[in-house]
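# Fold the following, please.
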Amino acid sequence: MQTLSKQECIALIKKRKCFHADVDNGAFTIKIEEYSPIICTAIHNGHQLRKELTKSFLLSQTERLYEEDPYTVDLVSSFPIVLTGNDSRFEYDLNRPKTLSTYFKTAWNKQVWEKPLTTSQRAKSHEKHQAFYDILEALVEVIESLYRNAIVFDVHSYNYQRIEADTPTFNIGTAQIDVERWGNVIERFEKELNKIELPNLETRAACNEVFQDEVI
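Next comes the predicted model:
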């Protein structure tokens, strides 16, 4: 695997080159085996935390894993285009706008930092957040030029034991989808997910029962 900068990745994408690389000192990984219309992301897969932040970080490994989504990249690793977050969402959350991606005080009612991050520390994390979306934007532009549309699957997991209700194995979040335009596709996707059989587990797919803005 290569190690590339954001600028090097974007240059390769614009030339429609295939590559597999760690980006921004391993903050995230991009794999392009073929320029297909489907892009898969596992933005909360990571567990890394910058060394300069660990001294003031308060959460235990167990508390982190309640909100991080380890191994989600395994669900989409066979797809030709995959972007994987390698840093912990507690350093910066790719599921939030850049300015809100670094938690000031608490997350899910837990104090994250012993003392607030400095402006410099937050800026370093924001740069990584920006790099991820700059590359994704360049990739979507190329895919749209080839196929008119690009489909992005944003894959997450959730801890079903925290929910006091029957929860689906697969949840399709439609909050960021034009349901009027793509409703038939969503229905077909849910139907196909409901056909999946897993050992020792009853499977079920549903829309927006757990979260409304991601696939889990």
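
# Going by C-alpha atoms from here, please, whenever you check contacts or count neighbours.
Will do.

# distance of the nearest residue to G46 once chain neighbours are set aside from L49?
Residue nearest to G46 in three dimensions, not counting chain neighbours: N86, with 3.7 Å by Cα to Cα, 6 or more residues apart in numbering. To L49, N86 is 9 Å away according to Cα to Cα, to the nearest Å.

# Compare the two (neighbour count), which wins?
Legend: neighbour count by other Cα atoms under 10 Å for N86 and L49, higher for N86 (21 against 17).

# Quick check, the residue nearest to G46 in contact with R50.
No - contact criterion Cα atoms under 8 Å: N86 and R50 do not qualify, at 11.3 Å.

# picking up where we left off before, now do the contacts for the residue nearest to G46.
Each residue near N86 by Cα atoms under 8 Å, 6 or more residues apart in numbering is listed here: G26, A27, F28, T29, I43, H44, N45, G46, H47, Q48.

# please redo it, this time with the cut-off set to 6 Å
Contact analysis of N86 by Cα atoms under 6 Å, 6 or more residues apart in numbering lists A27, F28, G46.

# Do me a favour and get the end-to-end distance for stretch 146-154?
For stretch 146-154, the end-to-end distance is 21 Å (Cα to Cα).

# Leaving out chain neighbours, which residue sits closest to the residue sitting nearest the centre point of the chain?
In the chain, the centroid-proximal residue (Cα atoms, centre = their mean) is I43; its distance is 2.0 Å. Leaving out its chain neighbours, the residue that sits closest to I43 by Cα to Cα, 6+ apart is G85, at 4.4 Å.

# Kindly report the same for I81.
Closest residue to I81 apart from its sequence neighbours, by Cα to Cα, 6+ apart: I32 at 4.6 Å.

# For the comparison step, fold the sequence that follows:
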Amino acid sequence: MSLTYLYQLERYESPFWAFAIHDGHHVDERLIPHYNISEDERLREEDPYTAILAELPFNRFLSGTSRFQLDLNRKREDAIYLRPEQSWGMHVWRSDLPDDLKSQLYETYDRVYEEINREIERTIDRYGYFLVYDIHSYNMRREGPETKLDNTANPQINIGTSHNQGKWRKLTDQFIRAIQSGREGQTYDVRENVKFKGGFLSAYLNDRFGDKGCVFSIEFRKDFMDEWTGEVYPQKLQEYKQLLLQSIETLENYFAYER
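Next comes the predicted model:
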């Protein structure tokens, strides 16, 4: 019996996709005896609640499985954290992971990417274009819960676009402007390619389909939760989700009139 990889793929009548590939916390029970890290340590480096941010009127890919089982935002050879340099210096496994378990994980990786590939192809065949919101979050207090926040290096929202083709520059500028302004004149610190530039999912999709669409890898600073305890701040989470919802009109207008 193969190792379980939990995820949801939901189709909507839309050319747009929302991915939350690091939201999950589940690990297959057969892997648990091999882990050298605690559940709390795993949670701190996962992106909880990003599946809620991805609840948009889009097609959706939501991972329920921890990145510490299989990381879909890494190249195949890095998708299992076998060395500390792949995982923030953490020794994830007690000893070498058995080859049969690694083989199953790599087979799952291949199978899931084949499915993602088919879905994007289907979207392009139907609409002629696509766009992905690749939604993540990032830690801002790695040294401890009392670490002073450095706003200079940690924007509230980082948009990773390094893999996108230049033809999407105008759309990118419009999208960033759309999420910089909230309700009642509130503005947000939104910057491009400061903290993160986009991971393997973006590179993969752009390499194959980049002339037909692009990927916005959206990294929210973990202002909406306590990154050390996992406690969520619902009001802030919904505030960020509202920014994504209000950006949809920008996408629709661009692809209707300007592309």
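
# quick one on the thing from earlier: in the second structure, what residue corresponds to the residue nearest to I81 of the first structure?
Aligned counterpart of I32 of the first structure in the second structure: R11 (TM-score structural alignment).

# these two touch, right, its match and N59?
Yes - the criterion here is Cα atoms under 6 Å, and R11 of the second structure meets it with N59 at 4.6 Å.

# Pick out whichever of these two has more residues nearby.
N59 (21 against 16).

# Can you tell me what that one aligns to in the first structure?
The pairwise alignment with the first structure assigns N59 of the second structure to I81, based on TM-score structural alignment.

# which residue lines up with the residue nearest to the centre of the first structure in the second structure?
Using TM-score structural alignment, I43 of the first structure pairs with I21 in the second structure.

# From A203 of the second structure, how far off is the counterpart of K55 of the first structure in the second structure?
Taking TM-score structural alignment, K55 of the first structure has P33 as its aligned residue in the second structure. Plainly put, P33 of the second structure is 33 Å away from A203 of the second structure if you go by Cα to Cα.

# next one: L82 of the second structure
From L82 of the second structure across to A203 of the second structure, the span is 22 Å (Cα to Cα).

# And for R118 of the second structure?
R118 of the second structure sits 16 Å away from A203 of the second structure, going by Cα to Cα.

# and these two? which has more neighbours close in?
Of the pair R118 of the second structure and A203, A203 is the one with more neighbours under other Cα under 10 Å, namely 21 against 12.

# That one falls within a strand, correct?
No - A203 of the second structure sits outside any strand when classified using DSSP: H, G, I helix; E, B strand; the rest coil, being helix.

# Check the alignment and tell me where it lands in the first structure.
In the first structure, A203 of the second structure lands on no residue (TM-score structural alignment).

# now the helices: where do they sit in the first structure?
6-14, 51-54, 61-67, 119-147, 179-193 (DSSP state H).

# Make JSON lines out of these and add distance to L94 of the first structure.
JSON lines is the format used below for the helices of the first structure (distance: least, Cα to Cα, whole Å):
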{"stretch": "helix 6-14", "distance to L94 of the first structure": "16"}
{"stretch": "helix 51-54", "distance to L94 of the first structure": "18"}
{"stretch": "helix 61-67", "distance to L94 of the first structure": "13"}
{"stretch": "helix 119-147", "distance to L94 of the first structure": "6"}
{"stretch": "helix 179-193", "distance to L94 of the first structure": "24"}
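
# Relative to L94 of the first structure, how far out is V210 of the first structure?
19 Å.

# more neighbours, those two?
L94 (24 against 20).

# That one maps to what in the second structure?
Per TM-score structural alignment, L94 of the first structure is aligned with L72.

# cool, and K115 of the first structure?
Match for K115 of the first structure (TM-score structural alignment): S95.

# ok now do R60 of the second structure, which residues does it touch?
L9, E10, W17, A18, F19.

# Which ones among the residues you listed lie within strands?
The strands, defined by DSSP state E, take in L9, E10, W17, A18, F19 from these.

# Any of the residues you listed buried? List them.
W17, A18, F19 (16 or more other Cα atoms under 10 Å).

# Name all residues that make contact with the first one.
What it means is W17 of the second structure. Going by Cα under 6 Å, 6+ apart, the list of residues near W17 of the second structure reads F58, N59, R60, V132.

# can you check the last one too?
If a contact means Cα under 6 Å, 6+ apart, then F19 of the second structure has R60, F61, L62, D134, I135 as its contacts.

# roughly how far apart are it and R42 of the second structure?
On the measure of Cα to Cα, F19 of the second structure and R42 of the second structure end up 20 Å apart.

# Then D125 of the second structure?
If you measure D125 of the second structure against R42 of the second structure using Cα to Cα, the figure is 39 Å.

# For these two, work out which one has more neighbours and name it.
A count of neighbours by other Cα under 10 Å puts R42 above the other of D125 of the second structure and R42, at 15 against 11.

# Aligned counterpart of the more buried one in the first structure, please.
By TM-score structural alignment, R42 of the second structure lines up with R64 in the first structure.

# For F90 of the first structure, see how far away its match is.
8 Å.

# and what of R148 of the first structure?
Taking Cα to Cα, one finds R148 of the first structure at 35 Å from F90 of the first structure.

# Likewise for L201 of the first structure?
Distance of L201 of the first structure to F90 of the first structure, given as Cα to Cα: 31 Å.
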